[in-house]
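Peer 1: no letters, just coordinates:
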């Protein structure tokens, strides 16, 4: 049985679907099963990875875990100790590309590095997925695009290689169920380096409408995000990374096709799949 934390998150949900398609038994953890809408076939349990004691019984029978350090928070080390004690031998950790390609504020990369170290110390078999920015992060632009057709943001020339969440999930499933991935740290990116302006343009092509990108000062973006009720950590992560990627593009690797045996999914494909989120009602 495979234990999935962050099962309702962007990657976790896709991983649950793929694991079930592969015939694996899955325990999906959520704080609110009634609202989770997880697929039939998954064993859905109520629990909080940041409070590991809530998962003690749910871990029975688990042999591998997909671990989101954000879901576990400060409970990560205790969760790993509990999981190892219950027989979990393999952990696939969702980490970040900034561990090896620094960008943004160093404390955020340090947090992912500490999570990697904790996993390696806790279980004999591990794989780290050091992910570039998720294509799904652009869903935060949806209200602006629907209302005005323009994204107002900072650092329009910041370039990354955004990755489709389904590719991350697919690599995670290979690592959880296959051979040859133990002790590996994969830097996972999409196939193309794109600026923020490029991403806005591709979303426009997906919805049949011109979408522009209007650059505004970073502090204005920060205050707007805080005004939406987001914690300070979110704009701090975003703006720090974009500032560096405006000076030096983020990496692009071939790790996804190397693991999956097929090309990585493009941002244009992601935008086409999610076009409904950006169209006017």
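Peer 2: Here it is on my side, so go on. Note that the structure is a prediction, hence the values are computed from the model and not measured.
Peer 1: alpha carbons only for contacts and neighbour counts from here, please
Peer 2: Noted.
Peer 1: which parts of the stretch 151-281 of the chain are strands?
Peer 2: With strands called from DSSP state E, counting those that start in this stretch, the stretch 151-281 of the chain shows them at 159-160, 184-188, 194-195, 212-215.
Peer 1: burial of residue 117, as a residue count?
Peer 2: As a burial measure, residue 117 scores 11 neighbours (other C-alpha atoms under 10 Å).
Peer 1: cool, the one 10 residues further on as well?
Peer 2: Other residues near residue 127 come to 25 when the count uses other C-alpha under 10 Å.
Peer 1: how about the secondary structure of it?
Peer 2: Counting by DSSP: H, G, I helix; E, B strand; the rest coil, the backbone at residue 127 sits in strand.
Peer 1: that one contacts residue 89, correct?
Peer 2: No. Assessed by C-alpha atoms under 8 Å, residue 127 is found out of contact with residue 89, at 11.5 Å.
Peer 1: okay, and the common contacts of these two?
Peer 2: Here residue 127 and residue 89 have no joint contacts, going by C-alpha atoms under 8 Å, 6 or more residues apart in numbering.
Peer 1: A further structure is provided below for comparison with the first:
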């Protein structure tokens, strides 16, 4: 039995539809009604990391688990403790590429490093997936693209080897169902680094209409982020943008094509598949 957490999120939603037919799948969700795309035979259970009894029920009989957490705090520790008690053999953790950057010392990166250390010392088999930024982060521009034909971002000329989350999901499906991945940490990137300015140009070409890029200043970006996130997370995102501006996120890794046997997906390919989000109704 494979347990998938985060099935209403970017990677987990894509993962549940990519697991091989015939593999028993259980999906953990705080709001089961929001789970879409799961196989008809999948078992969908209501559980929360903060509820030990619900976690124990969700993990009963599970051999491998895909672990996604979105709240900085104790959720990972609670899950690992419950998985160990339930006899789970293998945990695949969605982490972040920044953990390998010694210059990264923000709240999000420290949290991911702590979780990685926790898993390595748990006694269970583990695999770490460390993606660069998701191409789907561009969806945050969709409203302004539709209404004003504008993309607004910080450090628009800096480049990031962002990855198609569908590739991350496909890697996760392989790691969960194939031998030979335990004790491995995989950095997952796209085929080349790209800037927000170039992403804007590609979106404009695909949409067939002009788009304008507007550079945000650091304080403008801080104000915008503070409206959406707690201060600690907003500051972590800003710190990541500073490191990107310094070139820390430009490196391209070959793991995605090596594991999947095909080139990593491009931003243009991702944008073509999600173009309706940027199109005016």
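Peer 2: That came in fine, so what should we check first? These figures come from a predicted structure and were not determined experimentally.
Peer 1: rewinding a little: out of the strands of the stretch 151-281 of the first structure, deepest packed?
Peer 2: Ranked by mean neighbour count under mean count of other C-alpha atoms under 10 Å, the strands of the stretch 151-281 of the first structure are led by strand 159-160, which reaches a mean of 25.
Peer 1: that strand vs the second structure - mean distance after superposition?
Peer 2: After superposition onto the second structure, the mean distance of strand 159-160 of the first structure to its aligned counterpart is 0.6 Å, using mean C-alpha distance after the TM-score superposition for the first structure.
Peer 1: and that strand, how far out from the chain's middle?
Peer 2: The chain centroid and the centroid of strand 159-160 of the first structure are separated by 16 Å under C-alpha atoms, centre = their mean, to the nearest Å.
Peer 1: show me the contacts for residue 235 of the second structure.
Peer 2: Taking C-alpha under 8 Å, 6+ apart, we find residue 235 of the second structure in contact with 106, 222.
Peer 1: against residue 147 of the second structure, how distant is it?
Peer 2: Residue 235 of the second structure is 28 Å from residue 147 of the second structure, where distance means C-alpha to C-alpha, to the nearest Å.
Peer 1: next, the buried residues of the longest helix seen in the first structure.
Peer 2: The helix spanning the most residues in the first structure, taking DSSP state H as the definition, is helix 106-122. The neighbour-count check on helix 106-122 of the first structure (16 or more other C-alpha atoms under 10 Å) flags 108, 109, 111, 112, 113, 115, 116, 118, 119, 120, 122 as buried.
Peer 1: which other residues reach that helix?
Peer 2: Taking C-alpha under 8 Å, 6+ apart as the rule, helix 106-122 of the first structure contacts 69, 76-77, 80-81, 84, 91, 93, 95-96, 98-99, 102, 126, 128, 237.
Peer 1: neighbour-wise, which of those leads?
Peer 2: residue 91 (29 neighbours).
Peer 1: helix or strand for that one, which one?
Peer 2: In the assignment (DSSP states H and E), residue 91 of the first structure maps to strand 90-96.
Peer 1: which part of the second structure matches that strand?
Peer 2: Aligned using TM-score structural alignment, strand 90-96 of the first structure spans residues 90-96 in the second structure.
Peer 1: can you list contacts of that stretch?
Peer 2: By C-alpha under 8 Å, 6+ apart, the residues outside stretch 90-96 of the second structure that reach it are 63-68, 109, 112, 116, 119, 124-132, 172, 175-176, 182.
Peer 1: ok, now with 6 Å
Peer 2: Contact partners of stretch 90-96 of the second structure, identified using C-alpha atoms under 6 Å, 6 or more residues apart in numbering, comprise 64-68, 112, 124-131.
Peer 1: what do you get for stretch 16-29 of the second structure?
Peer 2: 1-5, 37-38, 42-47, 173.
Peer 1: just the buried residues of the residues you listed.
Peer 2: Of these, these count as buried by 16+ other C-alpha under 10 Å: 2, 3, 4, 5, 38, 42, 44, 45, 47, 173.
Peer 1: nearest to residue 223 of the second structure, of those residues?
Peer 2: The closest of these to residue 223 of the second structure turns out to be residue 5 (C-alpha to C-alpha; 31.6 Å).
Peer 1: just give the closest residue to the closest one, not the sequence neighbours.
Peer 2: In space, and not counting its chain neighbours, residue 5 of the second structure is closest to residue 28: 5.0 Å by C-alpha to C-alpha, 6 or more residues apart in numbering.
Peer 1: relative to the first structure, which residues correspond to the helix or strand hosting that neighbour?
Peer 2: Following DSSP H and E, one finds residue 28 of the second structure within strand 25-29. Mapping strand 25-29 of the second structure onto the first structure (TM-score structural alignment) gives residues 26-30.
Peer 1: starting at the chain centroid, how far to that stretch?
Peer 2: The answer for stretch 26-30 of the first structure is 17 Å, by C-alpha atoms, centre = their mean.
Peer 1: quick one: it to the second structure mean distance?
Peer 2: On superposition with the second structure, the mean distance recorded for stretch 26-30 of the first structure (mean C-alpha distance after the TM-score superposition for the first structure) is 0.9 Å.
Peer 1: can you get me a residue count around residue 227 of the first structure?
Peer 2: 10.
Peer 1: ok, now how distant is it from residue 141 of the first structure?
Peer 2: For residue 227 of the first structure, the distance to residue 141 of the first structure - C-alpha to C-alpha - is 15 Å.
Peer 1: can you check residue 44 of the first structure too?
Peer 2: 31 Å.
Peer 1: again, but for residue 85 of the first structure
Peer 2: On the measure of C-alpha to C-alpha, residue 85 of the first structure and residue 141 of the first structure end up 43 Å apart.
Peer 1: cool, residue 257 of the first structure as well?
Peer 2: 29 Å.
Peer 1: before we move on, what about residue 109 of the first structure?
Peer 2: Taking C-alpha to C-alpha, one finds residue 109 of the first structure at 25 Å from residue 141 of the first structure.
Peer 1: perfect, that will be all.
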